[in-house]
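Asks: following is a predicted model, sequence given first.
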Amino acid sequence: MLATGLCFVGVTGVVRYLGTELPAAQSAFLRFAWGVVFLLPTLAPMLRAGFPAGTLALFGWRGVFHTAAVVFWFYAMARIPVAEVTAIGYLNPVLVTVGAALFFGEKLALRRVLAVCVALVGALIVLRPGLREVTSGHLSQLAAATFFAGSYLIAKRLTQTLPASTIVAVLSLSVTVALAPLAWWVWVPVSGAQLGWLALVAAFATGGHYCMTRAFRAAPLAVTQPVTFLQLVWATLLGALVFGEGVDPMVLLGGTIIIGAISYITWREAMLKRAPVTPHDTETV
């Protein structure tokens, strides 16, 4: 998870460095196009094997949600501090929790409701509406968090019938296809250096997802989730040391509150999953 956080901060750092020279849709398209190049060895046999009935529609909807999310994210990343993008992004699992209750009928107990409310308080501390200007970059990152949550909810449904490798590969392909007309609409000339930087973004993102998958396999979410807080630390240091962005204590406080609420939700879910299989004293040998 430490490596995961560093990889994802590397993604945000490179995108922040590229700034607004390329339109958000074009930058996102080039990043995912590089991802397809990296995944080519796995795409051909996967497409030949076909997919279970009903999954193509889910893949299509996930492509729509994820495409909107990455465009909003690239737009926000070029306009607001790295730490604020990271802190607001912590709302993703909170929104997934709410969405799972609304669309999948998962139980939303009082403790989880309270944890969600605490996370929203953390988001308000980060944004501070009425006390400072909430820019288009902030609103864009909120939209990105919402659309990413929708994408992850569909991914959760897909995991019931397909392996994770197939889900990730199809996502890269579908988002690249969906972004192509948007990128063409706003296309501007691209330099070799910009292509290289976006290839590095794709490499960081791929490495981050790989490390995260290994971490989830090695330890329960209740252990790995709190470590994601360090991503906010890395992002704050990156913004301060590389881009000269001020360290905002309120952003750190709000991010800490959000990740604390997420960690509590994750811990409770882990305890509930363990409860039915934990033997009573009389059942142990």
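Replies: That came through fine. Numbering: from 1, shown residues only.

Asks: drop to CA atoms for contacts and neighbour counts, all remaining ones
Replies: Will do.

Asks: okay, buried residues for stretch 152-172 please.
Replies: Of all the residues in stretch 152-172, those buried under the rule 16 or more other Cα atoms under 10 Å are Tyr152, Leu153, Ile154, Ala155, Leu158, Thr166, Ala169, Val170, Leu171, Ser172.

Asks: now tabulate those in JSON lines and tack on distance to Arg112 and secondary structure.
Replies: Formatted as JSON lines, the buried residues of stretch 152-172 follow (distance: Cα to Cα, whole Å; DSSP: H, G, I helix; E, B strand; the rest coil):
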{"residue": "Tyr152", "distance to Arg112": "19", "secondary structure": "helix"}
{"residue": "Leu153", "distance to Arg112": "17", "secondary structure": "helix"}
{"residue": "Ile154", "distance to Arg112": "21", "secondary structure": "helix"}
{"residue": "Ala155", "distance to Arg112": "22", "secondary structure": "helix"}
{"residue": "Leu158", "distance to Arg112": "24", "secondary structure": "helix"}
{"residue": "Thr166", "distance to Arg112": "31", "secondary structure": "helix"}
{"residue": "Ala169", "distance to Arg112": "32", "secondary structure": "helix"}
{"residue": "Val170", "distance to Arg112": "32", "secondary structure": "helix"}
{"residue": "Leu171", "distance to Arg112": "30", "secondary structure": "helix"}
{"residue": "Ser172", "distance to Arg112": "32", "secondary structure": "helix"}
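
Asks: next one for the comparison:
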Amino acid sequence: MSAQNIRLGIWLMVATTFVFSVQDGVSRHLAGQYNTYMVVMIRYWFFAAFVIAIAARSNGGLRKAARSRKPLLQAFRALLLVAEICVTVQSFVLLGLTETHAIFISYPLLIAALSGPILGETVGWRRWIAVAIGFVGVLIILQPGLTVFQPAAIIPLIAAFMFALYGLLTRYVARYDSTATSFFWTGTVGAIGITAVGLWFWEPMSGGDWIWMGALCLLAVLGHWLLIKCYEVAEASAVQPFAYLQLVFASSIGIFFFGETLRWNVALGGAVVVLAGLFTLWRTRTKPA
């Protein structure tokens, strides 16, 4: 793979993380005014339309994209992701973008820890040490026993576990289905699932907030489109370290637009988690070599 493609992939990943961070900021604003299920439901309608449009233009069309050798697992993946998004958005409201992302960014470490029992992959002692160090970082953020512990602080950790499980199941179904099939099931089944819940929580939305809602839907589609393009031009292992920039972008939005503060323990713990995650990624890349 050429250096030019890697450079383009890096810039696309930086753009992707920025767009997703802005999306998170808009999600926090809307979920602070309206029910989280309704906000996620409307966002998923647009996401499903995007997924269907992509599938319709691909070779074989919708029928090929919908054909799965693991339909039950694909459906579970899709519902797990939409549930994780609801949990994460609620965490934005309760804890803010900065603290949520500082804890949520531990999900690659959870993937490394769970890849053995779920996928049967070998996890060496160096990566186990990195996982342990990463969770020391999470404990630094949570500060159990040092301050009055907030039960809400567990929410982003639950979201990280859900997203890690989603990522592992995605890798598992990739042994049987194409990426296009997984993407199709993620959008369509996720939209059906959240609609079955979200319609019960429908609230009237002001005209100004419908503009924000439209922006959220466009940002979600743009973010996924950028991510697809990123992985088309560069290998995931080459650009994945730059995904950690989302912590920087989201924290900046939280501080400047929502008046959040960056506490020392969140900054230190987040840095420990990121460094442990980068080491885990490096070991994943170098071990096959």
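Replies: Perfect, thanks for sending it. Bear in mind that the values here come from a model prediction, so they are computed numbers and not experimental data.

Asks: quick one: TM-score?
Replies: TM-score for the superposed chains, counting by TM-score structural alignment, normalised by the length of structure 1: 0.87, backed by 274 aligned residues with a Cα RMSD of 2.2 Å.

Asks: which element is the residue nearest the centre of structure 2 on?
Replies: Nearest residue to the geometric centre of structure 2 (Cα atoms, centre = their mean): Phe163, 6.5 Å. Assessed by DSSP states H and E, Phe163 of structure 2 sits inside helix 155-173.

Asks: can you check which part of structure 1 that helix sits on?
Replies: Counting by TM-score structural alignment, helix 155-173 of structure 2 falls onto residues 140-158 of structure 1.

Asks: for stretch 133-144 of structure 2, same thing?
Replies: Mapped onto structure 1 using TM-score structural alignment, stretch 133-144 of structure 2 spans residues 118-129.

Asks: if we can go back for a sec, chain center to the match of helix 155-173 of structure 2: distance?
Replies: The chain centre lies 8 Å from the centre of stretch 140-158 of structure 1; the measure is Cα atoms, centre = their mean, to the nearest Å.

Asks: same question for stretch 201-216 of structure 1.
Replies: Its chain's C-alpha centre and that of stretch 201-216 of structure 1 lie 11 Å apart, by Cα atoms, centre = their mean.

Asks: one more: stretch 246-255 of structure 2?
Replies: Centroid separation for stretch 246-255 of structure 2 versus its chain: 15 Å, with Cα atoms, centre = their mean.

Asks: need the contact partners of it.
Replies: The contact list for stretch 246-255 of structure 2 (Cα atoms under 8 Å, 6 or more residues apart in numbering) reads 17-18, 20-22, 24-25, 96-99, 101-102, 105, 260-262.

Asks: in ChimeraX, how would I select just the buried ones from the residues you listed?
Replies: Buried residues within the contacts of stretch 246-255 of structure 2, by 16+ other Cα under 10 Å, are selected in ChimeraX with:
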select :17,18,20,21,22,24,25,96,97,98,99,101,102,105,260
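
Asks: biggest helix in structure 2 by residues?
Replies: In structure 2, taking DSSP state H as the definition, the longest helix is helix 3-33.

Asks: list the helices and strands that one packs on?
Replies: With contacts defined as 3 or more Cα pairs under 8 Å, 6 or more residues apart in numbering; DSSP states H and E, helix 3-33 of structure 2 has these neighbours: helix 36-57, helix 71-95, helix 97-104, helix 207-233, helix 236-239, helix 245-258.

Asks: what's the average distance of the fourth one to structure 1?
Replies: Aligned to structure 1 and superposed, helix 207-233 of structure 2 gives a mean residue distance of 3.1 Å (mean Cα distance after the TM-score superposition for structure 1).

Asks: done for today, thanks.
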